[in-house]
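Engineer: When you get a sec, could you give me coordinates for this:
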Amino acid sequence: MIPTIQDGTIMIDVNTLPACPVETTLTLISDKWKILIVRDLLDGTKRFSELRRSIGNISQKVLTSNLRQMEADGLVHREVYAEVPPRVEYSLTDTGRSLKTVIDALWNWGEGYKAALTA
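Structural biologist: Okay, the predicted model is just below:
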């Protein structure tokens, strides 16, 4: 999936996406780190170091790569401030925030699964 930028807006060619909506969603967030990035950005805007700390055992390289891909996919917004030292903040786009229902469903399923194992 190669997005293009037109008039400052990221454009993804619908023809490059899988026909199945479930597969489309998995294409965008199936990496374990991406779903955790969305989870943590649902709380609000974070700087790179805050994200890395909140996610846990993720390397700088992997976090950078995932954030770039999520920005290209239109899920994450990256704001760079002209300060010294440079400040960069990440937040979810409206599309990224719409994944809250998916995160909530995963949370509820995970809680139920863990409860069933301990019952």
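Engineer: C-alpha from now on. contacts and neighbour counts both.
Structural biologist: OK.
Engineer: Report the secondary structure element holding the residue nearest to residue 54 when sequence neighbours are not counted.
Structural biologist: With Cα to Cα, 6 or more residues apart in numbering as the criterion, residue 54 has its nearest non-adjacent residue at 7.1 Å, and that residue is residue 40. Per DSSP states H and E, residue 40 falls inside helix 32-41.
Engineer: Tell me the helix or strand right after that helix.
Structural biologist: Under the assignment DSSP H and E, the closest C-terminal helix or strand after helix 32-41 is strand 46-47.
Engineer: what helices or strands is that following strand leaning on?
Structural biologist: Contact here means 3 or more Cα pairs under 8 Å, 6 or more residues apart in numbering; DSSP states H and E; on that basis strand 46-47 packs against strand 87-92.
Engineer: and this one, so I can compare the two:
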Amino acid sequence: MTRRPYGLICPISRACEFLEPRWTIQILAELWNGSTRFNDIRKGLGSISTALLSRRLKEMEARGLIERLEDKASGTIAYFRTEKSIKLEPAMNALAEWAQCNIEAEIALADVDVSTLMWLVRRKIDIAELPQRRAVIRFHFRDDPHRSAPITG
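Structural biologist: Alright, predicted model coming up:
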């Protein structure tokens, strides 16, 4: 489906048209947070379908927001932000800060996909700070005594 432009001579409107398709900004944030592989991006986003993620990645590559690189030796594909999308970081930081200050959102455990939450937490752990031996960090969610999630490293 082709989107109709707003038809306004306004930089904000043009930016919205460019970044508007659902999941585009979240995909950029996921790349910003370090995911480069398709399945890692999907895990970080939680509820996006593989078909939609594939379509968005192709659209974003066509717009010059991301670069798709294939490792010929292994056959793996990685996605990276381009200079164009890297320049969005200050705006994304400002948007995140604005949301934290101005949007009241009570997050209930029932509304959170625990496996996605653990994926997000796992990638923020500095493994260099963990002991050299195997370590397990277990999260216990008080709202549901039967739900717990380990992070193993």
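Engineer: picking up where we left off before, and the residue nearest to residue 54 of structure 1, what's its match in structure 2?
Structural biologist: In structure 2, residue 40 of structure 1 lines up with residue 30, judged by TM-score structural alignment.
Engineer: center of structure 2 - which residue?
Structural biologist: Centroid-nearest residue in structure 2: residue 30, 2.4 Å away (criterion: Cα atoms, centre = their mean).
Engineer: Tell me who's in contact with the residue nearest to residue 54 of structure 1.
Structural biologist: 51, 54-55 (Cα atoms under 8 Å, 6 or more residues apart in numbering).
Engineer: got a winner among these for most neighbours?
Structural biologist: residue 51 (19 neighbours; other Cα atoms under 10 Å).
Engineer: these two touch, right, that one and residue 39?
Structural biologist: No: using Cα atoms under 8 Å, residue 51 of structure 1 is not in contact with residue 39; the gap is 10.3 Å.
Engineer: which stretches of structure 1 form strands?
Structural biologist: 4-6, 9-11, 46-47, 76-81, 87-92 (DSSP state E).
Engineer: Quick check: which of those is buried the most?
Structural biologist: Looking across the strands of structure 1 with neighbours counted as mean count of other Cα atoms under 10 Å, the highest average goes to strand 87-92: a mean of 19.
Engineer: what's the offset of it from the middle of its chain?
Structural biologist: 12 Å (Cα atoms, centre = their mean, to the nearest Å).
Engineer: and residue 78 of structure 2, what pairs with it in structure 1?
Structural biologist: Using TM-score structural alignment, the partner of residue 78 of structure 2 in structure 1 is residue 89.
Engineer: Can you tell me how far the residue nearest to its match when sequence neighbours are not counted is from residue 104 of structure 1?
Structural biologist: The shortest distance from residue 89 of structure 1 to any non-neighbouring residue, by Cα to Cα, 6+ apart, is to residue 47 (4.5 Å). Per Cα to Cα, to the nearest Å, residue 47 of structure 1 is found 23 Å from residue 104 of structure 1.
Engineer: now residue 78 of structure 1
Structural biologist: 24 Å.
Engineer: can you tell me which of the strands of structure 1 comes nearest to residue 25 of structure 1?
Structural biologist: strand 76-81 (14.9 Å; Cα to Cα).
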